[in-house]
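Participant: Let me see the structure of the following:
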Amino acid sequence: MRLQEYGVGIFKAALTKSALKKVLKKKYVTVNDVVATSATFIHGGELISLSIPKHVSPSKTLILPLKVLFEDDYLSVIHKPAGILVSGNRFKTIANALPQNLNRSTLPDVTKPQPVHRLDYATTGLLLIGKTSSSIRALNQLFETKTITKTYYAVTIGDMDNEGILTSDIDGKSSVTIYKVLHSIASDRFGQLNLVKLEPKTGRRHQLRKHLASLGNPILGDKDYGIPHLILNGKGLYLHAYALSFEHPFTNKTMALKDEFPKRFLKLFPETIKALIA
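Facilitator: Here you go, the predicted structure:
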């Protein structure tokens, strides 16, 4: 019998016929210590082995150093810089840079590190990463049950109420954001700039940017939802994912992580931010 027929189901790592064909094509299977192919015949008594390398280097490696703020065998939290996609079809993404920046998990269900939520291209701050299949599922569940607390800070344009709750439908789903203005300064160009604390209770696409724009107080540097004649070019989006708080799904420890403010925030609101992080 051909190995590609006989071998279906004998390895946990290649249970299906298509999975077996893949490992045969990659030369991970040997019969009596000889690399096997789909054409190899099995007569009986042979030693069939499957050996998957711990790490298979891609033909092209992305060199992008990332700041790692927390890491264990299950998950990691990193700083996402501005101007890079979290994931997608481009080569330069956070997802593609993770294997070179994180330690490989020693757990049995180790998988390629994967972001479990998104930050916009121009947004900076904390990004949560799963390192095993079970961890990715558990972290996704925390987001679905809204048991992860996220805190953002933004700089907005114009006069606005000191605090409030923003609600709307985004892409047919309800969205809720709580905001509080911490400090405001006068600006010749923008009239007024505000340092705003944001606590999203839902995670819709562009939620914070859309909610603030709907108030008439868009985020400074927002080219998509900003006021056309007040678009700030070349300085980036003033939106920062500052804090994450959740219960570790495997150690049950309370995780409370913070990421330092970008320098551009400090230039505008030095005393207020120093008081926040003191």
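Participant: Every contact and neighbour count from this point should use C-alpha atoms.
Facilitator: Noted.
Participant: now the helices: where do they sit in the stretch 151-278 of the chain?
Facilitator: Along the stretch 151-278 of the chain, counting by DSSP state H, counting those that start in this stretch, helices occupy 207-214, 263-268, 270-277.
Participant: so what secondary structure elements neighbour the first one?
Facilitator: Right, the one you point to is helix 207-214. Where contact means 3 or more Cα pairs under 8 Å, 6 or more residues apart in numbering; DSSP states H and E, helix 207-214 is packed against strand 163-170, strand 173-187, strand 191-200.
Participant: of those strands, which approaches Ala13 most closely?
Facilitator: strand 173-187 (38.7 Å; Cα to Cα).
Participant: For the residue nearest the centre of the chain, which non-adjacent residue is spatially closest?
Facilitator: Among the residues of the chain, the one closest to the centroid is Pro115, at 3.4 Å (Cα atoms, centre = their mean). Using Cα to Cα, 6 or more residues apart in numbering and skipping residues adjacent in sequence, the residue nearest Pro115 is Ile129, 4.3 Å away.
Participant: Wait, the one you found touches Lys112, no?
Facilitator: No. Using Cα atoms under 8 Å, Ile129 is not in contact with Lys112, being 10.1 Å away.
Participant: between those two, who's got more neighbours?
Facilitator: Using other Cα atoms under 10 Å, the more surrounded residue of Ile129 and Lys112 is Ile129, with 24 against 16.
Participant: show me what contacts the residue nearest to the centre of the chain?
Facilitator: Shown in contact with Pro115 (Cα atoms under 8 Å, 6 or more residues apart in numbering): 86, 95, 127-130.
Participant: Val181 now?
Facilitator: 161-163, 194-197.
Participant: one more to put side by side:
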Amino acid sequence: MLPTETHSVPLQEKPIRLQDYGAGIFTKTPTKSALKKALKKELISVDGKIATTATFLYGHEVIIFREPPSLAPKKTLVFPLEVVYQDDYLAVIYKPAGILTSGNKFITVANALAQNLHSSTQEDKISPRPAHRLDYPTTGLLLIGKTNTALAALHQLFEHKTIAKTYFAVAIGAMKTQGTIQEPVDGKMAISSYEVLKTVPSERFQWLNLVKLSPKTGRRHQLRKHLASLNNPILGDKEYGTEPLILNGKGLYLHAYSLTFTHPFSQEKMTFTKALPSKFTKLFPDYGGF
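Facilitator: This next block holds a predicted model:
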């Protein structure tokens, strides 16, 4: 018998299309695109009938995904992740440098989540999925959704800017002690606030600054582009740094330090922090704020 996955639909406030509801409920359909492909191949049934993109869900339906022979068995990614927090709805994990958050590559945080997290007991559980992204070379905290409703709720929190994120970076050159950067990123307005916490002289870079960053928007590469726009690129940034001042071999000095938000189900205010990697503290050993 071919491998199958089963999902029970909780009662819906109003009917919803399967193509809008079903992304992430099965490990092989983590995105809407993958879901549509599975529907086109007639791999998904609802209450025993082959489902289509026009299938509506009302609640209490049983959705079954049957894996085709060409996809089974699938290689499993073995990649241990540090779990900072998890409950039945969401999780916070530490993303190391040198791994994609998600995408078409095999080695991604998204592909490693299921083996590192407890499965949700909720009816609308999904294969855990990141609710936002961190760049490939960036370290720090990543928020994960474990159910369909939780993931949607987390996306709403990000959209309404009610999740506070704090980053630390090491920036090159002479800087003002604080400021707000309002520069478009990819044609969209982007806002970042910064505060220089410590500055040390450097023979090669003149000055190195430990900078606390608070992005008010969430554009791709926003912090990296904003600091580069001040002529203070992040140390180790090969994409936005100045060629003579690019540091090789140490990675990008950008770390997602904290997340603060209200839990969408318990309504508890939650704050998580992750200490800076040792490469930061080696540059600023006398700074006592870590």
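Participant: What does the TM-score come to for these two?
Facilitator: The TM-score (TM-score structural alignment, normalised by the length of structure 1) is 0.81; 243 aligned residues with a Cα RMSD of 2.7 Å.
Participant: before we move on, back to that, may I see the helices of the stretch 151-278 of structure 1 arranged in JSON lines, with mean neighbour count as well?
Facilitator: Shown next, in JSON lines, are the helices of the stretch 151-278 of structure 1 (neighbours: other Cα atoms under 10 Å):
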{"stretch": "helix 207-214", "mean neighbour count": "21"}
{"stretch": "helix 263-268", "mean neighbour count": "13"}
{"stretch": "helix 270-277", "mean neighbour count": "11"}
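Participant: These into JSON lines, with extra columns for distance to Gly226 of structure 1?
Facilitator: Output for these, formatted as JSON lines (distance: least, Cα to Cα, whole Å):
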{"stretch": "helix 207-214", "distance to Gly226 of structure 1": "7"}
{"stretch": "helix 263-268", "distance to Gly226 of structure 1": "18"}
{"stretch": "helix 270-277", "distance to Gly226 of structure 1": "24"}
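Participant: With respect to Val155 of structure 1, which of the ones you listed lies nearest?
Facilitator: Comparing the helices of the stretch 151-278 of structure 1 under Cα to Cα, the one sitting nearest is helix 263-268, at 7.7 Å.
Participant: What residues sit buried inside stretch 201-217 of structure 2?
Facilitator: 205, 207-217 (16 or more other Cα atoms under 10 Å).
Participant: Map Leu212 of structure 1 across to structure 2 for me.
Facilitator: Following TM-score structural alignment, the counterpart assigned to Leu212 of structure 1 within structure 2 is Leu227.
Participant: Which strand or helix spans Phe70 of structure 1?
Facilitator: Phe70 of structure 1 is part of strand 67-71 when elements are defined by DSSP states H and E.
Participant: hang on, the earlier thing: columns distance to Arg104 of structure 1 on top of the helices and strands packed on helix 207-214 of structure 1, output as TSV?
Facilitator: Listed next are these as TSV, based on distance: least, Cα to Cα, whole Å:
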stretch	distance to Arg104 of structure 1
strand 163-170	37
strand 173-187	36
strand 191-200	32
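Participant: For Ile219 of structure 1, find the nearest of those strands.
Facilitator: strand 191-200 (9.3 Å).
Participant: Read off where the closest one ends up in structure 2.
Facilitator: Under the criterion TM-score structural alignment, strand 191-200 of structure 1 matches residues 206-215.
Participant: Over to stretch 237-256 of structure 1?
Facilitator: Using TM-score structural alignment, stretch 237-256 of structure 1 pairs with 252-271 in structure 2.
Participant: from the chain's centre, how far out does that stretch sit?
Facilitator: Remark: stretch 252-271 of structure 2 is offset 12 Å from the chain centroid, using Cα atoms, centre = their mean, to the nearest Å.
Participant: so Leu235 of structure 2 touches Gly249, yeah?
Facilitator: No. Leu235 of structure 2 lies out of contact with Gly249 (Cα under 8 Å); the separation is 11.2 Å.
Participant: These two: which is more packed in?
Facilitator: Leu235 (27 against 7).
Participant: measure that one to Thr166 of structure 2 for me?
Facilitator: Counting by Cα to Cα, to the nearest Å, the gap from Leu235 of structure 2 to Thr166 of structure 2 is 18 Å.
Participant: any idea what Leu197 of structure 2 aligns with in structure 1?
Facilitator: By TM-score structural alignment, Leu197 of structure 2 lines up with Leu182 in structure 1.
Participant: Contacts only, for that match.
Facilitator: For Leu182 of structure 1, counting by Cα under 8 Å, 6+ apart, the contacting residues are 162, 194-197, 272.
Participant: so which of these comes closest to Leu75 of structure 1?
Facilitator: Lys197 (26.5 Å).
Participant: wait, what's in contact with the closest one?
Facilitator: So Lys197 of structure 1 contacts 151-154, 179-182 (Cα under 8 Å, 6+ apart).
Participant: Now do the longest helix along structure 2: everything it contacts.
Facilitator: Longest among the helix segments of structure 2 by residue count, using DSSP state H, is helix 148-159. By Cα under 8 Å, 6+ apart, the residues outside helix 148-159 of structure 2 that reach it are 21, 24-25, 89-90, 124-126, 129, 131-132, 144-145, 163, 264.
Participant: Let's see that with 10 Å instead.
Facilitator: 21-25, 88-90, 122-132, 143-145, 147, 160-164, 217-218, 261-265 (Cα atoms under 10 Å, 6 or more residues apart in numbering).
Participant: Tell me the residues of structure 1 aligned with it.
Facilitator: Going by TM-score structural alignment: helix 148-159 of structure 2 matches residues 133-144.
Participant: Arg118 of structure 1 and Ser87 touch, don't they?
Facilitator: Yes. Arg118 of structure 1 lies in contact with Ser87 (Cα atoms under 10 Å); the separation is 8.3 Å.
Participant: returning to what we had before: what do Ile129 and Lys112 of structure 1 both touch?
Facilitator: 95, 98.
Participant: Which one's more surrounded, Arg118 and Ser87 of structure 1?
Facilitator: More crowded of Arg118 of structure 1 and Ser87, by other Cα under 10 Å: Ser87, with 18 against 15.
Participant: Pull the contacting residues for the residue mapped onto the more buried one from structure 2.
Facilitator: Residue pairing (TM-score structural alignment): Ser87 of structure 1 is matched to Ser102 of structure 2. If a contact means Cα under 10 Å, 6+ apart, then Ser102 of structure 2 has 108-112, 129-130, 132-136 as its contacts.
Participant: Ser102 of structure 2: which element?
Facilitator: Under the criterion DSSP H and E, no helix or strand holds Ser102 of structure 2.
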